[in-house]
Structures are given as C-alpha cells and as structure tokens.
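Asks: Sharing a model prediction with you, sequence too.
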Amino acid sequence: MARRWTPVHGTVCECEDFDAEVDAKAVYNAMKGLGTDEQTIYGILARRSYAQRQEIAEVYKTCHGSDIVEDISSEISGTLEMVLHALLTPPALYDARELNWAMAGAGTNESCLIEILATRTNEQIKALVEAYETEFEEKLEEKIDSDIDGNLQRFLIALLQGNRDEDGDVDMDKVEDDARALLSASELKWGTDETEFISVLCLRNDRHLWRVFDEYKEISGKDIEETIADEMSGTLEEAMLAVVKSIKKTPAYFARKIREAIQGVGTDERTLLRIIVCRSEIDLQTIKEVFEEEYEESLRSVIEGDVGGDFLSTLLLLCGEE
C-alpha cells in the first residue's frame, strides 16, 4: 500500500526581528572583560537559523577584527564549546569533521559514518565530500577505503556516490523486479548476495523503495528489516537497516538514535548533539513527537535526566523548549 509523505517540522527557524550587528555586539560583550556570560551567547545562537548565525559571524569579524569561533574557544570549553562550534560550522563541513572524527585514531566509529551517509540527500553528500577534501586534503572515499573493509566498505562507498534517484517516480514493473531480486538474493539463495541489496538501496528513490518494501512483504511474507536482520550481521546489518528505517520514516530513525545515545552507562553526548543540531531546522519537532509516541516520555525529560548545565540549556533551546 502506498504511503503518504510524513509532514516534518523543525524547531529552529529564522528570527523575525533579526539584526546581525546587534547580535554580534551582544556576543562580543558577553566575552569582554572578566568572566563570560555564556547564557547570552547560547541564548542568541540557539535561537537563530544557520544562515543568520553565519551573518552574525561575518559581522562579528568585521566589527571586532577577530573570529567568533576562536573567541568562543578562548572563553568556553567542554560540551558547551562543542555545541556552539557545531552551530557556527557550515553543515557540510560539520558532517565532514564528524566523519573525520569517526575515523581518527586506532578505532573507527562505524555508527557515526552510517548515520550520516545513510540519511543525507545527494546534494548534501556531494557537499560534504567536497568539504572533506578541502578541509583534510584527502579524498573521503580513499579514507573510507583504507579504514573500513568488506561489504560495509562497499555499501558506504556506494552511498558516498550520492547517486540515488530523487525524482520520486515509481515504475511498478521495476518495483516488482527489485522486490523479487532482493528475495532471490536472500531467502531463496544459499548465502546472501549483498551486492543486490547495495544496488537497490543506494540507487532507488524513497517512494519507489516504499513500494519495493511492500511488494517484498507481499511475496515473501516477511518485512525487509526481518530479512536483513536474518541475512546480515554486525555493522553491515546496522547500515542497511539505517537506510531502510530512514526511508520508511526518517523522524522515527533519529528518535531511535537519540534513545540509543542516552541509554546505558554514560551518555553519547556527541551523537545527541549532532542529531539535535543537524535536524533542528529540518524535522526535530516531528522527531520530538515521534519520540514521545514511541517511548511514552518526552524528549525533554529524557535529555534533562542525562545532561546538565549550559549544554542542557542550549540543547533544550534547539529543541524549541524555552
């Protein structure tokens, strides 16, 4: 059965009475002299859209001859510094830096790579690829190739091409072909042909894939997620499920990621921050609604139970919670 597009809403929008010069001056004065007025800084930046924050940064440098990010780093540290940097970093560069962080050092944070590459549009992927090469003087594909191996490597590199059809057309003959191809590559085969899954999941548009998932269940009697869980394992399973779940209902995917970030011992503050910042102007309001529906508690109450201080206050502002 065809699904309707889920209406999505962000929590951060453009400030109507915005004045970049007034904001830049207020941020500067909050860091001038002894002590720092952190509340003024995050109170301004968390209530402005990304485009408006960029205007503030430009006016700040023009009026005061210094970089707003560098000045913030000289006055503020810890998680508050991290969230303020995220707010002032261009989205593509922020994604690029997060990907680089995920592959730095001895280990690799595959979950971060999966979350970003599985949920960005073609345009966003191409922009982050360019930003990565400019920032780190290395091709992102080559970095992933050297850091990841096996089928996960192939899947992530396929996603990295940003070649998914985005025109929204649905060809029912192709839908049936794709569903049967996935069934032949899994349930009807000894072993699994991961290549078929990679091809379909990385090339087809969302509406087409919705139909494929319905057709697959019709002919196999199983949800596609169930088949992936049965046929795949480890991070490849995680990556393919991320694509399927984000296509079926993107806000639900991110609600689940937030839930995972705050469960267990310690809080994954970096993931929590990344999702809230990146989705604040896209669908964070919808994520909040889905979160409460799925887990029977508000996102606010969960965040308040896991983080505190100015970091908490900034995240709540970004979530539209005054």
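Replies: Arrived safely.
Asks: Please count neighbours and contacts with C-alpha atoms only from this point.
Replies: Noted.
Asks: For the helix or strand hosting residue 214, buried residues please.
Replies: Using DSSP states H and E, residue 214 sits in helix 206-220. Of all the residues in helix 206-220, those buried under the rule 16 or more other CA atoms under 10 Å are 206-217.
Asks: and the helix or strand harbouring residue 183, what does it pack onto?
Replies: With elements taken from DSSP H and E, the one containing residue 183 is helix 172-184. Counting contacts by 3 or more CA pairs under 8 Å, 6 or more residues apart in numbering; DSSP states H and E, helix 172-184 is packed against helix 194-203, helix 206-220.
Asks: run the last query once more with 6 Å
Replies: Judged by 3 or more CA pairs under 6 Å, 6 or more residues apart in numbering; DSSP states H and E, helix 172-184 is in contact with helix 206-220.
Asks: circling back: which element follows the helix holding residue 214 toward the C-terminus?
Replies: The helix or strand immediately downstream of helix 206-220 is helix 224-231, counting by DSSP H and E.
Asks: what's the angle from that next one to helix 172-184?
Replies: Interaxial angle of helix 224-231 relative to helix 172-184 (axes from the mean of the first three to the mean of the last three CA atoms, to 10 degrees): 30 degrees.
Asks: Would you state the helices of the stretch 201-322 of the chain in chain order?
Replies: Along the stretch 201-322 of the chain, the segments classed as helices by DSSP state H, counting those that start in this stretch run 206-220, 224-231, 234-262, 269-279, 284-295, 299-304, 309-318.
Asks: buried sites along the third one?
Replies: Buried residues in helix 234-262, counting neighbours by 16+ other CA under 10 Å, are found at 236-248, 250-259, 261-262.
Asks: put this beside the first:
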Amino acid sequence: MGVTDAAVETVDLRRSYGGVAVLDGLTMRVARGSVHALLGPNGAGKTTTVRILATLTTPDGGVARVDGHDVVRDRSRVRRAISLAGQHAALDDQQTGAENLHMMARLAGLAPAAARRRATDLLERFDLVAAGGRRVVTYSGGMRRRLDLAASLVGQPSVIFLDEPTTGLDPRSRQGLWEVVAELAGAGVTVLLTTQYLEEADRLADRIAVLHGGRLAAEGSADDLKRRFGAHRLELTLRDARSFAEAAHRLGGRVTHRDPARLELAVATDGGAPEIRHLLDEVDPDRQGLARFTVREATLDDVFLTLTGDPVPARREAAGV
C-alpha cells in the first residue's frame, strides 16, 4: 500500500507514562475507506494510540500521520479531518437530540440554516427522527450512542476514531451501530475502532491489528489471522472421571483446555480427517471412554490467545491505555 493510500500511518510510535512504555515502536497503516480494528489486552496501548492520532496526546517519539498530516506539526489540519467518538457519549442531556446536533453544527462553523439541515439529515440517517425532539436524558443507551456517532459526523470527517463504541449496549443496539459503521465505510469514511468484542472486529473490520506490549503483534484480515495464528480444536467430553484422567494423561502438554467438572478436554488440530481419527484412537483406544466430540474452527479468541498469551480481554481497558 503506497503512502497516498494510507488514511492513518504510524512509524516507530512511542509513548511512556511514569517510566512504563505503553507504545514501544508501533508501526501500522490504515487504508482509506476501510474499517481497521485495534485489538489487544488491557494496557496494550489501544486508547493511547487513538489519543495520539486524535491530537489529544503527544508522542514521545516516532511519527504519526492522519490524512497525510503530521499529528504534531499539523495538529489543526488533522483536527479538521477527523472526528472522535469515545467510550462515553459527549452529549448535553438537557438538550434535545436535534438541539445537540444543531449546536455541534454551529460549532463546526455552519451557518444557522445549514446547521439545521445538517441536524435533520443526521437524525434521518441514524433513525432518530422520532426522538429528535426529546431531551437526551430520556434516551436509551443505544439511542445515545447513535446520537453521539451522528454528532461526530457533523463536520463530515474523512477519518473517524471509535473508541469501544458499543460498550454497554444490548445486542440489538450493537447490531444497529454495526450497520451504521458499515455504511460509513461504504461512503468512503475511514474508520479506526478499538474494541473489546472479538465478534465485533470479526464482523466489521477489513483488517485487524493486534497490539501486545505496545507493539504490533500481527495484522491482517480476520480470516488471514485465523489461518496464521488460530487452530482448529478437537473438543472431547469423556464418560467419567477415570476416562477423563486417562485421556488427559495421554494428551499431556497438548491439552489446550480442561474442565474436570464437565469432563471436557480440548486439543489443537489441523482439522483434517486423518489427524482427527488418530487423536480419537489415541485418546480412547478401547472406544469406551469418549462420550462425544466436536471439531471447532479457529476463532479470533484463538488468535488473541496465541498472540498475547491472555484470555479474551475484559470489557474495559484498564487505566485508559
């Protein structure tokens, strides 16, 4: 991908807090008009990366560009090109939805009539027309997130940063927000999102960057990452405690998951029939101890565990880094 194709680019980006390196040489590119997800365990540097790109934090070293502009030297140009929707909706609860959008449009420099038209257009786009005359304090969580995202688009940015946009939303509201993000990318807006939901990254992102220890551990499409770092898994349920213990002994260090209470074991596999047959014969040679088995395809959970050594991340990022 050439430089002109990059809506966002970082080279050897560094940032420390209290002597602790949060970003330790992060280099990545985000293609224009794409949805790019940042994944990583708590403290991996996801939010710090977004804050630097949004000109809210200054890096200690390295280079970061947004829409071709350096985030330190060309801060004002970067801010005109971007919008940021954080984890918490930045709205005035005592104003109506329409009033919030009109106010944002006026702050963005639109004339009164143009601001009203922009507010009306955004209420329609985000399915908030019926609620536009109500005070935001009466909105549900999903409605507030949609309004916050609408407000972030008042200035028609070319790049939008979404920091955990669906945290705390119910499944229906998350689905609705996913559809909006897909529409943004389809309209040519570049979306860089951080998320703690692996399903969200799998569903939305054209490319996924996995951060670990302030560095880029891996990058690629969801399918590519699964192929390179995930693994099929043979999940076994044994008939009794004795069969469980014998199977666990035979598999030894190859066991990737064990649950004695449920008599369940799991082992990585290439998913091919020859290896599956071999493992089943090895685990249960007399064909008396195995109750059932399942072959599961690789998921982003597997990729995350392989690259970071951590289980699926918590829903909030500790210390905002």
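Replies: Received the coordinates, thanks. Please read these numbers as outputs of a predicted model, since none were measured by experiment.
Asks: Post the TM-score for the overlay when you can.
Replies: In this superposition the chains share a TM-score of 0.29, using TM-score structural alignment, normalised by the length of structure 2; 159 aligned residues with a CA RMSD of 6.5 Å.
Asks: before we move on, the earlier item: which neighbouring elements make contact with the helix holding residue 214 of structure 1?
Replies: Other elements packing on helix 206-220 of structure 1 under the criterion 3+ CA pairs under 6 Å, 6+ apart are helix 172-184.
Asks: the strands in structure 2, which residues?
Replies: All strands of structure 2, identified by DSSP state E, fall at 6-17, 20-31, 35-39, 61-66, 69-70, 82-85, 159-163, 190-194, 207-212, 215-220, 232-238, 255-259, 264-269, 290-296.
Asks: now those as a markdown table including mean neighbour count and distance to residue 174 of structure 2?
Replies: Listed next are the strands of structure 2 as a markdown table, based on neighbours: other CA atoms under 10 Å; distance: least, CA to CA, whole Å:
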| stretch | mean neighbour count | distance to residue 174 of structure 2 |
| --- | --- | --- |
| strand 6-17 | 20 | 25 |
| strand 20-31 | 20 | 24 |
| strand 35-39 | 26 | 16 |
| strand 61-66 | 20 | 27 |
| strand 69-70 | 19 | 32 |
| strand 82-85 | 23 | 15 |
| strand 159-163 | 24 | 13 |
| strand 190-194 | 27 | 14 |
| strand 207-212 | 25 | 19 |
| strand 215-220 | 18 | 24 |
| strand 232-238 | 21 | 28 |
| strand 255-259 | 14 | 30 |
| strand 264-269 | 20 | 31 |
| strand 290-296 | 15 | 26 |
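Asks: Which of the ones you listed sits closest to residue 149 of structure 2?
Replies: Go through the strands of structure 2 one by one with CA to CA and the one that ends up closest to residue 149 of structure 2 is strand 82-85, at 6.3 Å.
Asks: orientation of the helix holding residue 214 of structure 1 relative to helix 234-262 in degrees?
Replies: 110 degrees.
Asks: Which one of the helices of the stretch 201-322 of structure 1 lies nearest to residue 45 of structure 1?
Replies: When the helices of the stretch 201-322 of structure 1 are ranked by proximity to residue 45 of structure 1 (CA to CA), helix 309-318 comes first, at 8.9 Å.
Asks: Mind listing what's buried along the closest one?
Replies: Residues of helix 309-318 of structure 1 classed as buried: 310-318 (neighbour count, 16+ other CA under 10 Å).
Asks: Then stretch 196-209 of structure 1?
Replies: Burial within stretch 196-209 of structure 1, assessed by neighbour count using 16+ other CA under 10 Å, is assigned to 196-209.
Asks: Ok, stretch 75-95 of structure 1 next?
Replies: With burial defined by 16+ other CA under 10 Å, the residues of stretch 75-95 of structure 1 counted as buried are 76, 79-95.
Asks: how much space is there between residue 143 of structure 2 and residue 176 of structure 2?
Replies: The spacing between residue 143 of structure 2 and residue 176 of structure 2, counted by CA to CA, to the nearest Å, is 10 Å.
Asks: the more surrounded of those two?
Replies: Neighbour totals were compared for residue 143 of structure 2 and residue 176, and residue 143 leads with 21 against 16 (other CA atoms under 10 Å).
Asks: quick one: contacts for residue 208 of structure 2?
Replies: 36-37, 219-221 (CA atoms under 6 Å, 6 or more residues apart in numbering).
Asks: returning to what we had before: how about the helices of the stretch 201-322 of structure 1 in CSV, adding distance to residue 159 of structure 1?
Replies: Formatted as CSV, these follow (distance: least, CA to CA, whole Å):
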stretch, distance to residue 159 of structure 1
helix 206-220, 14
helix 224-231, 17
helix 234-262, 10
helix 269-279, 19
helix 284-295, 24
helix 299-304, 30
helix 309-318, 29
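Asks: I'd like to know which elements the strand or helix carrying residue 93 of structure 1 is packed against.
Replies: Here residue 93 of structure 1 is covered by helix 91-103, with elements defined by DSSP H and E. Under the contact definition 3+ CA pairs under 6 Å, 6+ apart, helix 91-103 of structure 1 sits against helix 122-136.
Asks: Residue 70 of structure 1 - how many residues pack around it?
Replies: 11.
Asks: OK, contacts around it?
Replies: Residues counted as contacts of residue 70 of structure 1 (CA under 6 Å, 6+ apart): none.
Asks: I appreciate the help and will end here.
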